[in-house]
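> Here is my input; please provide its structure:
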Amino acid sequence: MQPRAPVLLASLAAALALVLAACGGPSRPLPEPMSQPVSPAIAPAPPPDPGHAARAAQSRSAAEMHRIEPHAALALPHPYPLPAPEDRERYGTIDENGIRLVAQAPVSTFSIDVDTGSYSNVRRLLNAGRVPPADAVRVEELLNYFPYDYAQPTDGRPFAVHTALAPAPWHPSNVLLRIGIKGKDMASGALPAANLVFLVDVSGSMNTPDKLPLLKSSLKLLVNQLRAQDRITLVTYASGTRVALPPTPGSDKGAIVAAIDQLVAGGSTAGASGIALAYQAAQQSYIAGGINRVLLATDGDFNVGVTDFRQLKSMVEDKRKSGVSLSTLGFGTGNYNEQLMEQLADAGDGAYSYIDNLMEGNKVLVSEISSTLATIARDVKIQVEFNPATVAEYRLIGYENRMLAREDFNNDKVDAGDIGAGHTVTALYELTLAGQRGLVDPQRYQRAAPATGRDGELAHVRLRYKLPAASVSQLLDVTVARQALRPLAQGDDDFRFAAAVAGFGQVLRGGKFTGDWRYADARALAQGARGADRFGYRGEFVKLVDLAQSLATAAPATAQGGAPAGHAAR
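Reported below is the predicted structural model:
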């Protein structure tokens, strides 16, 4: 057996040379097949091979390639495209409101919504070169991101209600009914004393520039607005929870800023235990007659403890009974849980905002601090009854997750949205008037609408609300007269701009009800309705419409789970 050892070694060496030569690239000639090796003591030496030198050189070249430094090999062109980072952003499903026949369902009831997070999140996605997923676009939050110049209340109520009518820009034969609410203004210096508990996510998922660093910069902007009577507490959570700053007077700005500077990210995300500790801290510093609020700042990526969406929402619903409300401030990309942020704020009688840059942080925590913190009316519900003699069909644009049953309107135990000082709230209905062709074919057999003597009315709008310390609601109502209908061109800037925003949002969602109306139409309408635009929000919107159109036109595939490709190029 020993004489075979040199033969086996020679065979292994030859096979290794073949492998190394083959690694030199498919364009190189393969060596000829080798015959079964025999003992050199028995077999005669083979004749000289003229290609041997070339093959040996190839083998040496291949061997040298395999000795390249690992990091240099990684720099070589990759034969396949690298996979994109996993996108774990989560959005609640939205079933867009459909057409309702007045003959079958003359009454529409919903809760108001003062959230604005969907708009700034859509802005973030567009600025990143992505068409937003349809469920990321909540049209009511796009509408309510913008302040409107509605008149202040003059009758002692906490807010005023205004209605207006004009043709729908995407269906000129239809009519847009705008319902506008204006909360009573309150200067920041006149706000009640505030007990604010900032619940800050410092888990590892927050360790990117658009998360914890942006959050810290935004909080520092708020510090300059604090007064001596205000109290600030910082509670942090990651793998565990702790009080990073005990209740501190707003006048001690140095201590507050120092505590903010010390926040660092790391660990898992025990959000539920953080919420419990934040409410406990708020109760310990409770200010009777003041503002008592927890502000949760996170990307929503809870992964330790209670993580179930329904359990977290139920937990916050129970905590709001203590008199402490909860608002949410969303940050970040990639793993952002938008559904959780929006629904927790709703359950906590607060507002949801998404902060994608420092300007937005300034808007939420400085420019609009009064409406962010001070509640002037609670559980505000809107109910609209349409006149079957004058209106055939209607459709509420947006507010899909704010719909209420008809009987909920008079039930003071049913929760609804709150209005902050100076808030404006806008809702739009698209109406098909009687005698006009609608989207639903008329029934062959139906009763004629009874004569009511109110043929000049299109609708009756009723609102219920509670004063902040009250448990019984009050009623306010407004009649919408047909004679108020004006051409769209004669509508005020606020009406036309709101129509442009609503149209844009619908097109961004796929344009199910907007026909051939396009981004260019939304842009033209918004551009002509910018008005004074003190903060530049409307001008920025026009640029976002341009960006959405460019993204959709350039490559419908850019949608990345966004609007259907058939609508992307609108």
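> going forward, measure contacts between C-alpha atoms and count neighbours the same way
OK.
> sec struct for Arg530, please.
Under DSSP: H, G, I helix; E, B strand; the rest coil, the three-state class of Arg530 is coil.
> Would you mind confirming that it is in contact with Gly539?
Yes. Assessed by C-alpha atoms under 8 Å, Arg530 is found in contact with Gly539 at 6.9 Å.
> mind listing the helices for the stretch 51-200 of the chain?
Per DSSP state H, counting those that start in this stretch, the stretch 51-200 of the chain carries helices over the ranges 52-66, 70-74, 117-127, 139-144.
> Nearest to Pro133 among these would be which one?
Closest of the helices of the stretch 51-200 of the chain to Pro133 is helix 117-127, at 8.9 Å (criterion: C-alpha to C-alpha).
> Which strands or helices does the closest one pack on?
Counting by 3 or more C-alpha pairs under 8 Å, 6 or more residues apart in numbering; DSSP states H and E, the packing neighbours recorded for helix 117-127 are helix 139-144, strand 352-354, helix 537-554.
> mind listing what's buried in it?
Using 16 or more other C-alpha atoms under 10 Å as the test for burial, helix 117-127 gives 117-126.
> Distance to Tyr519 for those residues - can I get that in a markdown table?
Listed next are those as a markdown table, based on distance: C-alpha to C-alpha, whole Å:
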| residue | distance to Tyr519 |
| --- | --- |
| Gly117 | 22 |
| Ser118 | 18 |
| Tyr119 | 16 |
| Ser120 | 18 |
| Asn121 | 19 |
| Val122 | 15 |
| Arg123 | 15 |
| Arg124 | 18 |
| Leu125 | 17 |
| Leu126 | 14 |
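> In terms of distance to Ala421, which of these ranks first?
For the buried residues of helix 117-127, the closest approach to Ala421 (C-alpha to C-alpha) belongs to Gly117, at 18.4 Å.
> How much space separates the closest one from Val472?
The span separating Gly117 from Val472 equals 30 Å under the rule C-alpha to C-alpha, to the nearest Å.
> returning to that earlier point: looking at the helices and strands packed on helix 117-127, which one is packed in the most?
Ranked by mean neighbour count, the helices and strands packed on helix 117-127 are led by strand 352-354 with a mean of 28 (mean count of other C-alpha atoms under 10 Å).
> Just to check, Arg178 is in contact with Ala168?
No. Arg178 is not in contact with Ala168 according to C-alpha under 8 Å; the separation is 10.7 Å.
> neighbour count winner among those two?
Ranked by neighbour count (other C-alpha atoms under 10 Å), Arg178 and Ala168 place Ala168 first, with 23 against 19.
> compare with the first, here's sequence two:
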Amino acid sequence: MVCRDPRHPTREISVKRTSVGGLLGVMVLGTVLTACGVTPQVPVSSIRPGSSENLVGYPAAPSVAPAPAARSAGTSFPASEIARSPGRFDTASPNGFVPVTEAPVSTFSADVDTASYAVVRRLLNEGHPIPYPVLRVEEMVNYFHYDYPRPESPAAPFRPTVAVYPSPWTEGARILHIGIRAYDVARKQRPALNLVFLVDVSGSMAPGDRLPLLKQALLMLVDDLRPDDHVAIVSYAANSGVVLEPTAGTDKETIRAAIQGLTAGGLTAGDGGIQAAYALAERNFDKAAVNRVVIGTDGDFNVGIVDPKSLETLIAGKRETGVYLSVLGVGLGNLNDVVMQRLAQAGNGNAAYIDGMQEAKKVLRDELSSTMVPVADNVKFQVEFNPALVGQYRLIGYETRALRREDFNDDRVDAGDVGAGHAVTALYEFLPPGAKGKGVDPLRYEASHKASHKARTTKDAANADEFGFLRLRYTLPGQSQSRLIERPIRKREALASVEAAPAEARFALAVASFAGKLRSAGGGETMSYAQIADLARGARGGDPDGTRAEFIRLVELAGSRAAR
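Just a heads-up that it's a prediction; the model follows:
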């Protein structure tokens, strides 16, 4: 048996099967279980959002480590950076500039996950270094609500909005801001929920910021169940089992009792729990409801199927059942974000990280419809840039969501799903033709390359005022045929300054700049923390939930630590 010491995430403890009797055996077993994470549980009442006193299993750090030198696009993250990670994260490098003459079309999947921002917030608040694999720009940007134009009908669930303005990162460059807001469903009008809670109760889930916090979050969700909602619970550790058969929302006490009875102990066979949860969801499938499995875990699968790719294949096979997936990540140290992201992306799902009850409230109460109720499946973006006006471009973030050009029109290719009222934002930075290269050497045969495009440029003279063309493809839930939204990105729409851009565009730029500053690459690294905070402060707006004010505080906190 091999397990991790939660106080020292990089330390593994090997335990051989021996015959130990009497008091000595009890003492050895107790020591091993403690090392594996089966510690006395922290009383739920003692968990205070944002308080590091209640977070077991992650050592305190005195300050944020200084950022390393900026890396160029395409380089891998050093092993030393990955080793400092509070868990296992994908190591995709930031997108670099792409010459339009070589690749005029950029295609990617929508991403509504928000886990990266919540992990970064926790690390900053606790004074820990922020490893660069943790930073996914699109998840940080899409964490926030944006007041984009509201769609009027669920039959046309999106209204794209576009802004073009000068880039504060690169001289002579512009930012292309693309935003969509999904059709919203009023709480009273949302469809019934048919949920299966799949709860990790392995030994690594014992600390107070894991199973006890997750139980509190699920209890909060139970409070908002309607009579026509149904909940079932499956738990998994070394084995999996049904804790609660589907129970109506009218019987909240039975559901609460089942949640409160969950305790942690043992290894983690996640594949068995996934199979059991989907079997239960399929057996009780309701065509009139939203059918969804909600996984609560630190992602630390260590027996059964443990390879992320194999788990992804397992989940992908369940996609055709019509059952959606949500992943709620908890804990640090052995947090397996790679597994959680793979599960969410493969299972028509979304992923969030719960670092306290305030975040639980945001995900499971304030944004219940956007978390649980899908309004569009397989949402894909595609931008074709005009080589007459754009020389190079780079997509900010979405490194793990890239699609091939031909994937856009192929409805068999899975992409992100968007929930009711959710906003999705994407940013590009682009340079005009002839601008000094950004990590891209000029073509030796560029003259002939330009000549090959001359005929098309002449033919498309009527479109000479377009920076590019935006396409958005999606499928309505329950349907198989995709739908298309198209919109030109016109030169006359370009604004003269960042200050002239809409507040929503400026705030998204501030968040992207902060992510780039923290990882010293990908945009924003040339700005100071003070400049980023000022940009966000000027675009804060009404901020009814206080998340933008919190962001400004985090930027100032990072700046003060970097100055030490």
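> Drop the TM-score for these two in here.
TM-score of the superposed chains, computed with TM-score structural alignment, normalised by the length of structure 2, equals 0.81; 473 aligned residues with a C-alpha RMSD of 1.8 Å.
> what about the helices of the stretch 51-200 of structure 1, which gets the closest to Glu86 of structure 1?
Among the helices of the stretch 51-200 of structure 1, the nearest to Glu86 of structure 1 by C-alpha to C-alpha is helix 117-127 (15.5 Å).
> Would you mind giving the residues in structure 2 matched to the closest one?
Helix 117-127 of structure 1 lines up with residues 115-125 of structure 2 when matched by TM-score structural alignment.
> Centre of the chain to the matching stretch, how far?
Distance, stretch centre to chain centre, for stretch 115-125 of structure 2: 12 Å (C-alpha atoms, centre = their mean, to the nearest Å).
> That stretch vs structure 1, average offset?
Using mean C-alpha distance after the TM-score superposition for structure 1, stretch 115-125 of structure 2 ends up 0.8 Å from its aligned counterpart in structure 1, as a mean over the superposed pairs.
> how far does stretch 522-529 of structure 2 stretch from start to finish?
By C-alpha to C-alpha, one end of stretch 522-529 of structure 2 lies 16 Å from the other end.
> start to end distance for stretch 254-273 of structure 2?
As for stretch 254-273 of structure 2, its first-to-last residue distance stands at 21 Å under the measure C-alpha to C-alpha.
> That stretch maps to which residues in structure 1?
With TM-score structural alignment as the criterion, stretch 254-273 of structure 2 aligns to 255-274.
> so who does His171 of structure 1 touch?
For His171 of structure 1, the contact set (C-alpha atoms under 8 Å, 6 or more residues apart in numbering) comprises 514-515.
> still on that earlier bit, can you tell me which of the helices and strands packed on helix 117-127 of structure 1 comes nearest to Ala238 of structure 1?
Taking C-alpha to C-alpha, strand 352-354 is the member of these nearest to Ala238 of structure 1, at 20.6 Å.
> Where does the closest one end up in structure 2?
Under the criterion TM-score structural alignment, strand 352-354 of structure 1 matches residues 351-353.
> check the fit of the matching stretch onto structure 1 and give the mean distance.
Looks like 0.3 Å for stretch 351-353 of structure 2 (mean C-alpha distance after the TM-score superposition for structure 1).
> How far off centre is that stretch?
Going by C-alpha atoms, centre = their mean, where stretch 351-353 of structure 2 is centred and where its chain is centred differ by 6 Å.
> So what touches the match of helix 117-127 of structure 1?
Under the criterion C-alpha under 8 Å, 6+ apart, residues 50, 64, 129-130, 134-136, 139-140, 143, 329, 351-355, 359, 554, 557-558 lie in contact with stretch 115-125 of structure 2.
> Please enumerate the strands of the stretch 1-150 of structure 2.
Shown for the stretch 1-150 of structure 2, the strands assigned by DSSP state E, counting those that start in this stretch span residues 2-5, 8-14, 87-88, 98-99, 105-109.
> Tabulate those strands (JSON lines), appending mean neighbour count and distance to Gln345 of structure 2.
Listed next are the strands of the stretch 1-150 of structure 2 as JSON lines, based on neighbours: other C-alpha atoms under 10 Å; distance: least, C-alpha to C-alpha, whole Å:
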{"stretch": "strand 2-5", "mean neighbour count": "19", "distance to Gln345 of structure 2": "27"}
{"stretch": "strand 8-14", "mean neighbour count": "14", "distance to Gln345 of structure 2": "26"}
{"stretch": "strand 87-88", "mean neighbour count": "22", "distance to Gln345 of structure 2": "17"}
{"stretch": "strand 98-99", "mean neighbour count": "22", "distance to Gln345 of structure 2": "26"}
{"stretch": "strand 105-109", "mean neighbour count": "21", "distance to Gln345 of structure 2": "10"}
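> Dump those to JSON lines, plus distance to Gly523 of structure 2.
Listed next are the strands of the stretch 1-150 of structure 2 as JSON lines, based on distance: least, C-alpha to C-alpha, whole Å:
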{"stretch": "strand 2-5", "distance to Gly523 of structure 2": "37"}
{"stretch": "strand 8-14", "distance to Gly523 of structure 2": "32"}
{"stretch": "strand 87-88", "distance to Gly523 of structure 2": "24"}
{"stretch": "strand 98-99", "distance to Gly523 of structure 2": "14"}
{"stretch": "strand 105-109", "distance to Gly523 of structure 2": "18"}
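> What is whichever strand or helix holds Ala426 of structure 2 packed up against?
Assigned by DSSP states H and E, Ala426 of structure 2 belongs to strand 423-431. With contacts taken as 3+ C-alpha pairs under 8 Å, 6+ apart, strand 423-431 of structure 2 sits against helix 137-141, strand 174-181, strand 392-396.
> Go through those and name the closest to Ala344 of structure 2.
Of all these, it is helix 137-141 that lies closest to Ala344 of structure 2, at 13.3 Å by C-alpha to C-alpha.
> Count the neighbours of the residue nearest to Gly270 of structure 2 when sequence neighbours are not counted for me.
Excluding the flanking residues, the one nearest Gly270 of structure 2 by C-alpha to C-alpha, 6 or more residues apart in numbering is Phe301, at 5.6 Å. Around Phe301 of structure 2 there are 24 other residues, counting by other C-alpha under 10 Å.
> The one 5 residues further on now?
Residues contacting Val306 of structure 2 under the criterion other C-alpha under 10 Å number 17.
> Distance check, it against Arg181 of structure 2.
Going from Val306 of structure 2 to Arg181 of structure 2 by C-alpha to C-alpha gives 36 Å.
> Please name the nearest non-neighbouring residue to the residue positioned nearest the centre of structure 2.
Taking C-alpha atoms, centre = their mean as the criterion, Asp113 is the residue nearest the geometric centre of structure 2, at 2.7 Å. Of all residues not flanking Asp113 of structure 2 in the chain, Ala351 sits nearest, at 4.9 Å (C-alpha to C-alpha, 6+ apart).
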